[in-house]
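Participant: Need a 3D model of the following:
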Amino acid sequence: MKDFPEVDGWTVVPLSGDLDDYTAQEVRLLLDALVADGATRVVIDLASVPFVDSTGLGVLIAAARRAREDDGAIRLACVGPRVQDVIELSGVSALLRTYPDVAAACA
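Facilitator: Model prediction:
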């Protein structure tokens, strides 16, 4: 598995491209593997993700729930305006906290 940087005990996972029905399975497998390997504090960097659909949100929510079961958390960083709108309109903001940048998410 690819090594991801750690910042203050948080594993930072940069994603790129749309997070939708076509890419969700790959992201789900990645996040499952990270949590299984003990990375329960994960910051997902969405700076290069212009679009997220309901399938993508489902992947993020499922990962957050798995991390919480192990006393961890999933945080979202660098969320663009379109993605932020989807997160807020769907009510997912109650489950996933967003941060303006990776440094803030890892603090």
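
Participant: contacts and neighbour counts: CA atoms only from here.
Facilitator: OK.

Participant: What ranges does this protein have for its helices?
Facilitator: 24-36, 54-69, 81-90, 102-106 (DSSP state H).

Participant: So which bits of the second one are buried?
Facilitator: Neighbour-count burial for helix 54-69 flags 55-67 (criterion: 16 or more other CA atoms under 10 Å).

Participant: cool, the last one as well?
Facilitator: Along helix 102-106, these residues count as buried under the neighbour rule (16+ other CA under 10 Å): 102, 105-106.

Participant: Proceed likewise with the subsequent sequence, for comparison:
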Amino acid sequence: MSKLVELAWAGDVDLANITPIRHELDEALDTPDVERLVIDLGAVGFVDSLGLGMLVYAMNTAQTRGIAMSVRHVPPRTQELIDVAGLSQVLAVERD
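Facilitator: Here you go, the predicted structure:
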């Protein structure tokens, strides 16, 4: 049976908490039969370059494993960072 896995990140996505986020992400991507991963950023207050890097890691790992991935509820400041980094061309962002 195929599965949708949803992660809801909260607080700051930066050096201080990137390790547990990476662990949670790896567990989600290792879920048997997962076909789609959605990362909800609605409760995220701040994203630094490590946070953007984690989105790139998630996107690349998901793609390598044949898992569709998207992000939703992206705060305006985070969307600006995604755009400036050129990730809006390759990262699937669900519009509200």
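
Participant: How alike are these chains, TM-score-wise?
Facilitator: Remark: TM-score between the superposed chains equals 0.87 [TM-score structural alignment, normalised by the length of the second structure]; 94 aligned residues with a CA RMSD of 1.7 Å.

Participant: quick revisit: nearest to residue 10 of the first structure, out of the helices of the first structure?
Facilitator: Closest of the helices of the first structure to residue 10 of the first structure is helix 102-106, at 6.0 Å (criterion: CA to CA).

Participant: contact partners of the closest one?
Facilitator: For helix 102-106 of the first structure, contacts defined as CA atoms under 8 Å, 6 or more residues apart in numbering pick out 7-10, 12, 43, 45, 75-78, 98-99.

Participant: picking up where we left off before, okay, the buried residues of helix 54-69 of the first structure in CSV with distance to residue 37 of the first structure next?
Facilitator: Listed next are the buried residues of helix 54-69 of the first structure as CSV, based on distance: CA to CA, whole Å:
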residue, distance to residue 37 of the first structure
55, 24
56, 22
57, 22
58, 21
59, 18
60, 17
61, 19
62, 16
63, 13
64, 15
65, 16
66, 12
67, 11
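
Participant: centroid residue for the first structure?
Facilitator: residue 44 (3.7 Å; CA atoms, centre = their mean).
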